[in-house]
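> Sequence and predicted structure are below.
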Amino acid sequence: MITRLSAADYPGAVRALGEVLADCTNGGASVGFLAPFDPAEAAAWWKGLAGDVESGALLIWAAWSGARLVGTVQIRRSSMPNAPHRGELAKLLVHRDARGRGLGRTLLAEAERGARDAGITVLVLDTETGSPAQRLYSSAGWTETGTIPDYAQDPSGALRSTTFFYKKALVTER
């Protein structure tokens, strides 16, 4: 089951979000952090986003297997006055023991739908070049815009190229 985390629900999910982020980072996913990454440190990072969740600047979905949070994705709304129609898809994460069941694709589709419902018509993202995530975005209809060499360190500290994508969506009729 996938749910959007409300501002009221978010604090109760922070620890579990930290566990998923730490698992993905420690498993080699290049999502902004270096390994080894402690789940408590990861939870502290998530806790720091509470104000953005409360204000609506950050939309977060959680995937559940029973009572256990096993995946997440977020849409970061643009804060620029000329870009209320734009958002960034970020932190599409699936715990290693929940992979291989299409959960990443389902989370991606839910975030795209949620962005449309929020009036966001252009989404952007970046991902490590050659990663499974790059293949997911390409197969889900995202348009590749280019690659920057040595853009970010992977969890082991090695510099890796990053590929950027965008996807346009129509606003849902109300």
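Looks like it came in fine.

> For the rest of this, base every contact and every neighbour count on C-alpha atoms.
Noted.

> counting contacts, what elements does the lengthiest helix in the chain pack onto?
Ranked by number of residues, the top helix in the chain under DSSP state H is helix 10-26. Using 3 or more CA pairs under 8 Å, 6 or more residues apart in numbering; DSSP states H and E as the contact test, the elements touching helix 10-26 are helix 39-47, helix 50-55, strand 68-77, strand 86-94.

> Name the residues of the third one that are buried.
Think strand 68-77. The neighbour-count check on strand 68-77 (16 or more other CA atoms under 10 Å) flags Leu69, Val70, Gly71, Thr72, Val73, Gln74, Ile75, Arg76, Arg77 as buried.

> The second one now?
Of the residues in helix 50-55, those buried under the neighbour-count criterion (16+ other CA under 10 Å) are Ala50, Val53.

> same question, stretch 88-108
For stretch 88-108, a neighbour-count test (16+ other CA under 10 Å) marks 88-95, 103-105, 107-108 as buried.

> ditto for stretch 108-123
Using 16+ other CA under 10 Å as the test for burial, stretch 108-123 gives 108, 110-116, 119-123.

> now do stretch 24-32
Neighbour counts over stretch 24-32 (16+ other CA under 10 Å) mark Cys24, Thr25, Asn26, Gly28, Ala29, Ser30, Val31 as buried.

> mind checking how far it is from the chain centre?
With CA atoms, centre = their mean, to the nearest Å as the basis, stretch 24-32 stands 12 Å off its chain's centre.

> Look up how far Ala50 lies from Asp150.
31 Å (CA to CA, to the nearest Å).

> Nearest spatial neighbour of Ile60, chain-adjacent residues omitted?
Of all residues not flanking Ile60 in the chain, Gln74 sits nearest, at 4.4 Å (CA to CA, 6 or more residues apart in numbering).

> if I read this right, that neighbour contacts Leu59, doesn't it?
Yes - in this structure, Gln74 is within contact of Leu59 by CA atoms under 8 Å, at 5.4 Å.

> Presented hereafter is structure B, for comparison with structure A:
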Amino acid sequence: MNSIEIRALSASAETLAMLADLLVETVAAGGAVSFMHPLATEAAGAFWERSLDAAARGERVVLGAWDGKVLIGTVTLLLDFPPNQPHRAEIAKLMTSVEHRGRGVGTRLMRGAERLAVEKRRTLLVLDTATEEGASGLYEKLGFTLAGEIPDYALKPHGGLTGTLIYWKRIGATSR
């Protein structure tokens, strides 16, 4: 895993195609990332195109985990909040390719997102994850605190309702 590189993504046809494939794979495997199965590659590509356009405007940063020339994971750091919330950021769309799960890619992506948030002078990170089959264990291992659960929050990709767990973490100067 030492060859894994974490870096901010920008729009290129090749990157958009890899992001679309990763999103389709994640949803097909049951990942609760706001989409339903089956997810068309075109719809996944359109989502990532809008997301990377927002990144170009400074509203978010999309990080990718690269194993050579292959994108194996991604996470998004949302930065565009109202004037009374300039101190916080939100983690969204953490995904690792099925083939690379359990190898620390998610941890490296999350640490990269946290470092970036600190650089952008954010002092609070928030995120949510599905109650069933979500990444709560990873987030707790990384120091996030469970704020609570909302039952029946969203549909699972293959149908049926699941709750969501809301987490937070102080970072930067306030984390001491």
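Received the coordinates, thanks. This one's a predicted model, so the numbers in the text were calculated from it and none came from an experiment.

> After superposition, what's the TM-score here?
Overlay of the two chains. TM-score (TM-score structural alignment, normalised by the length of the first structure): 0.92; 169 aligned residues with a CA RMSD of 1.5 Å.

> coming back round to it: of the buried residues of stretch 108-123 of the first structure, which pair is most distant in space?
Pairwise distances across those peak at 16.7 Å for Leu108 and Gly119 (criterion: CA to CA).

> Let me know the secondary structure of Gly64 of the second structure.
Put simply, Gly64 of the second structure is strand when judged by DSSP: H, G, I helix; E, B strand; the rest coil.

> Identify the residues contacting the equivalent of it over in the first structure.
Counting by TM-score structural alignment, Gly64 of the second structure lines up with Ala62 in the first structure. When contacts are counted by CA atoms under 8 Å, 6 or more residues apart in numbering, Ala62 of the first structure touches Ile2, Thr3, Arg4, Leu5, Leu69, Val70, Gly71, Thr72, Val73.

> and what of Asp21 of the second structure?
By CA under 8 Å, 6+ apart, Asp21 of the second structure lies in contact with Thr41, Ala44.

> one more time with 7 Å, if that's ok
Each residue near Asp21 of the second structure by CA atoms under 7 Å, 6 or more residues apart in numbering is listed here: Thr41.

> Alignment lookup: it to the first structure.
Per TM-score structural alignment, Asp21 of the second structure is aligned with Glu19.

> and the residue nearest the centre of the first structure, how far is that from Val171 of the first structure?
The residue lying closest to the centre of the first structure (CA atoms, centre = their mean) is Lys91, at 2.3 Å. As judged by CA to CA, Lys91 of the first structure and Val171 of the first structure stand 23 Å apart.

> Now the longest helix of the first structure: buried residues?
Neighbour counts over helix 10-26 of the first structure (16+ other CA under 10 Å) mark 10, 13-26 as buried.

> ok, so of those residues, who is nearest Arg160 of the first structure?
Proximity of the buried residues of helix 10-26 of the first structure to Arg160 of the first structure (CA to CA) peaks at Thr25, which lies at 14.7 Å.

> hang on, the earlier thing: which among the buried residues of helix 10-26 of the first structure gets closest to Gln134 of the first structure?
Proximity of those to Gln134 of the first structure (CA to CA) peaks at Cys24, which lies at 15.6 Å.

> Now do the same contact list for the closest residue to the closest one other than its chain neighbours.
Of all residues not flanking Cys24 of the first structure in the chain, His95 sits nearest, at 6.1 Å (CA to CA, 6+ apart). Going by CA under 7 Å, 6+ apart, His95 of the first structure touches Val20, Asp23, Cys24, Val70, Gly71.

> isn't the fourth one right next to Leu92, touching?
Think Val70 of the first structure. No - Val70 of the first structure lies out of contact with Leu92 (CA atoms under 7 Å); the separation is 11.1 Å.

> how close does the nearest residue to the match of Gly64 of the second structure once chain neighbours are set aside sit to Ala83 of the first structure?
Excluding the flanking residues, the one nearest Ala62 of the first structure by CA to CA, 6+ apart is Thr72, at 4.5 Å. Distance of Thr72 of the first structure to Ala83 of the first structure, computed by CA to CA: 25 Å.

> Quick one: map the residue nearest to Cys24 of the first structure onto the second structure.
Aligned partner of His95 of the first structure by TM-score structural alignment: Ser97.

> now Phe165 of the first structure
Per TM-score structural alignment, the equivalent position to Phe165 of the first structure in the second structure is Tyr167.

> Which helix or strand contains its match?
Secondary structure from DSSP states H and E places Tyr167 of the second structure in strand 161-170.

> Pull the residues that contact that strand.
Against strand 161-170 of the second structure from outside (CA under 7 Å, 6+ apart): 123-132, 143-156.
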